[in-house]
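Q: Give the three-dimensional model of this entry:
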Amino acid sequence: MVKLADAEKAQTKKATRAAYGATLAELAEAGVPVVAVDADLTGSTTTKKLADAGYGNRLFNCGIAEQNMIDVAAGLSLAGNVAFTGSFAVFGTGRAYDQIRNTVCYSNLNVKIAPTHAGVSVGPDGGSHQMLEDVSLMRGLPGMRVLVPADYAAARAALKLAAATPGPVYVRMGRAAVPCVYDDDVELEIGGAYLLREGADVTIVANGIEIREALLAADTLAAEGIEAEVIDAFSVKPLDADTILASLKKTGCAVVAEEHSVIGGLGSAVAELTAAQYPVPLEQVGVRDRFGKSGDLDELLTYFSLDANAIVEAVKKVRARKGLC
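A: The predicted structure is shown next:
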């Protein structure tokens, strides 16, 4: 099993977006021909750190023009660069979707779509900026790989993996500082997942900031005599079918938790897998067909039923359904 953060480190919080510019600078220092193309948000996305590290000639600020940002990145990739794009997720995927589809994916270009500020964890910016459909949009594109890291260390690993993977890759990052889950040297792989906790009674599949909530839920359930198996499905596309199916054959039911709409994201991917290969009762924890709302992260996790308590309730519900099958 993968090495998790120790108890002291698990108490610290860092935003996944904080890994972005620092990792690009690290890659540049290692000789990787990375460039970053941003849409007037170099401070918020942290791509400015690439310039601060002495690689200002590799950072291109296109202004508030996300569609142009994608096309500039496409051109830079054709010149032999590993091109990363940076904006808020609502703009970096939604406003630029046509360019991602028809320029990047249709031609299988080496462009990495790596926006920050995804999900309800944007917080006070509210529903207009809380992108809850991005995984669905990116997952549906032919040739796009989709990664949703749980914490700073996983985001750093996801960005390195994206740089080393030819073709389009989507890396989802957030604004808010979140607890550390993994040890600093964690590595990810396309199509991979990590079994974080073993259990025989229910499978909890999660990713992003919901990993921490899933682990807290597993603690609560254990105190009630329910042993939950927790899987970090950081690779939404391609999905690690083998790891998930092996767990389901042991537990016989599943809860999928994600900081995203229940339509088209991780929950949909797991439901498609189970329907085709191993049908079991399944419940989803996610945002249900609505826009976000302004508030603090912890408030929003509770408001949208995304917290550990919501996962516990979903587990009890799915186990009751399992007993009827």
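
Q: When you work out contacts or count neighbours from here on, use the C-alpha atoms and nothing else.
A: Noted.

Q: can you pull the contacts of Leu109?
A: 74, 77-78, 103, 166-168 (C-alpha atoms under 8 Å, 6 or more residues apart in numbering).

Q: From these, list just the buried residues.
A: 74, 77, 103, 167-168 (16 or more other C-alpha atoms under 10 Å).

Q: Make CSV out of the residues you listed and add secondary structure and distance to Asp151.
A: Output for the buried ones among the contacts of Leu109, formatted as CSV (DSSP: H, G, I helix; E, B strand; the rest coil; distance: C-alpha to C-alpha, whole Å):
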residue, secondary structure, distance to Asp151
Ala74, helix, 28
Ser77, helix, 28
Thr103, helix, 30
Gly167, coil, 24
Pro168, coil, 22
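
Q: got these as TSV, with distance to Ala275 columns?
A: As requested, these are exported to TSV (distance: C-alpha to C-alpha, whole Å):
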residue	distance to Ala275
Ala74	37
Ser77	38
Thr103	33
Gly167	30
Pro168	28
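
Q: if we can go back for a sec, could you export the contacts of Leu109 as CSV, including distance to Val312?
A: Listed next are the contacts of Leu109 as CSV, based on distance: C-alpha to C-alpha, whole Å:
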residue, distance to Val312
Ala74, 44
Ser77, 45
Leu78, 48
Thr103, 43
Pro166, 39
Gly167, 39
Pro168, 36
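
Q: Here is a second sequence; please produce its structure as well for comparison:
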Amino acid sequence: MNEISQAPTVATFDCRVAFAETLIELARTDHRIVAVCNDSVGSSNLNAFQKEFPDRLINVGIAEQNMVGVAAGLANGGFVPYVSCASPFLTGRALEQIKADVAYNNYHIVLCGQSPGMSYGELGPTHHSIEDFAWMRALTDLTILVPADPRQTRDAVRWASTANRPVFMRVGRFKIPSVTPEDEDFVPGRASRLRDGRDVTLIACGTMVSRALGAADQLAQKGISARVLNMTTIQPLDEAAVIEAATETGRIVTVEEAIIHGGLGSAVAECVVQNKPVPMRILGVPHLAPTGSTAFLLDHFGLNAEGIAKAALELVG
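A: Okay, here's the model as predicted:
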């Protein structure tokens, strides 16, 4: 597993552990909850779930389209399936089934894209999941959640169990620090303002939120006041927070571990251009990524505090 270096004083956590532990907690009190996977029990951290609920984990093997179809059948029978699969294969191979079997029927299914973005760095473009936001956003009836830390992962897994609608959520692979305030409630569709600012707004999601906070620190050293929004829900987008940021700071930088077309940046740009046009920069992956460690790839595409701060400085001038 790729480890992303952090400052030695900052504790980091594995969101997959938070996902698995929370799923077990829910299953103990809700007999409807089942897990469906594609020969990914280990990589999804579902070994403990399988041991405690051997009859409630369905492993279909490497057959992702069947996996989603089986989940749809279970949902139709009154179960709440959590479909756990490496995000590139869940969203790529099974896209038609997600559209026709899940979204079209409005089934209560939770699609859990494990190890998204460039988590599988050394395995190359076939295993990079940088298009998943764009593919899933095209299905307008699908809620898209991108937890930024273990706390939000737990909250998202719990919320999804009662959502009564189709949900897609990313579950990150590499360890990241906590960024969610202790007293903050999880509200899908609402952005979290982690830092206030007047000169520029940094809108990030998932693994990029802690890096946006690092960029805000760097900008502050240069006299630039940066607002930081954690956009946990890409669909539906918190348009009110985006418009407020555009109005009050006049500049927006978005950052995501995904292709720059069709994801968070596109969603924010669509909102901005129709309501309050302001200068923007969309940071992400501009094309198919090469093979390399996750740390190398993130730095290669400027998806670090330095790259985010540089884009903000270009806007501020």
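
Q: May I have the TM-score of the superposed chains?
A: The TM-score (TM-score structural alignment, normalised by the length of the second structure) is 0.94; 311 aligned residues with a C-alpha RMSD of 1.7 Å.

Q: Name the nearest of the contacts of Leu109 of the first structure relative to Glu272 of the first structure.
A: Glu272 of the first structure has its nearest neighbour among the contacts of Leu109 of the first structure in Pro168, at 22.9 Å by C-alpha to C-alpha.

Q: Just give me the match in the second structure for the closest one.
A: With TM-score structural alignment as the criterion, Pro168 of the first structure lines up with Pro166 in the second structure.

Q: what's near enough to touch that match?
A: Going by C-alpha under 8 Å, 6+ apart, the list of residues near Pro166 of the second structure reads 102-103, 106-111, 141-143.

Q: Please apply the same query to Thr29 of the second structure.
A: No contacts exist for Thr29 of the second structure under C-alpha under 8 Å, 6+ apart.

Q: Give me the buried subset of the contacts of Pro166 of the second structure.
A: Buried among these by 16+ other C-alpha under 10 Å: 102-103, 106-111, 141-143.

Q: Save the residues you listed as a markdown table, and put in distance to Gly121 of the second structure too.
A: Listed next are these as a markdown table, based on distance: C-alpha to C-alpha, whole Å:
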| residue | distance to Gly121 of the second structure |
| --- | --- |
| Val102 | 29 |
| Ala103 | 30 |
| Asn106 | 34 |
| Tyr107 | 33 |
| His108 | 32 |
| Ile109 | 28 |
| Val110 | 25 |
| Leu111 | 22 |
| Asp141 | 31 |
| Leu142 | 27 |
| Thr143 | 27 |
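
Q: Those residues in strands, which ones?
A: Here DSSP state E is the test, and these give 110-111, 143 as lying in strands.

Q: Tabulate the residues you listed (a markdown table), appending distance to Gly292 of the second structure.
A: Shown next, in a markdown table, are these (distance: C-alpha to C-alpha, whole Å):
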| residue | distance to Gly292 of the second structure |
| --- | --- |
| Val110 | 30 |
| Leu111 | 27 |
| Thr143 | 31 |
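
Q: what secondary structure does Ala36 of the first structure sit in?
A: Under DSSP: H, G, I helix; E, B strand; the rest coil, the three-state class of Ala36 of the first structure is strand.

Q: Run a quick check on it versus Leu59, I expect a contact.
A: Yes: counting by C-alpha atoms under 8 Å, Ala36 of the first structure does reach Leu59; the two are 4.9 Å apart.
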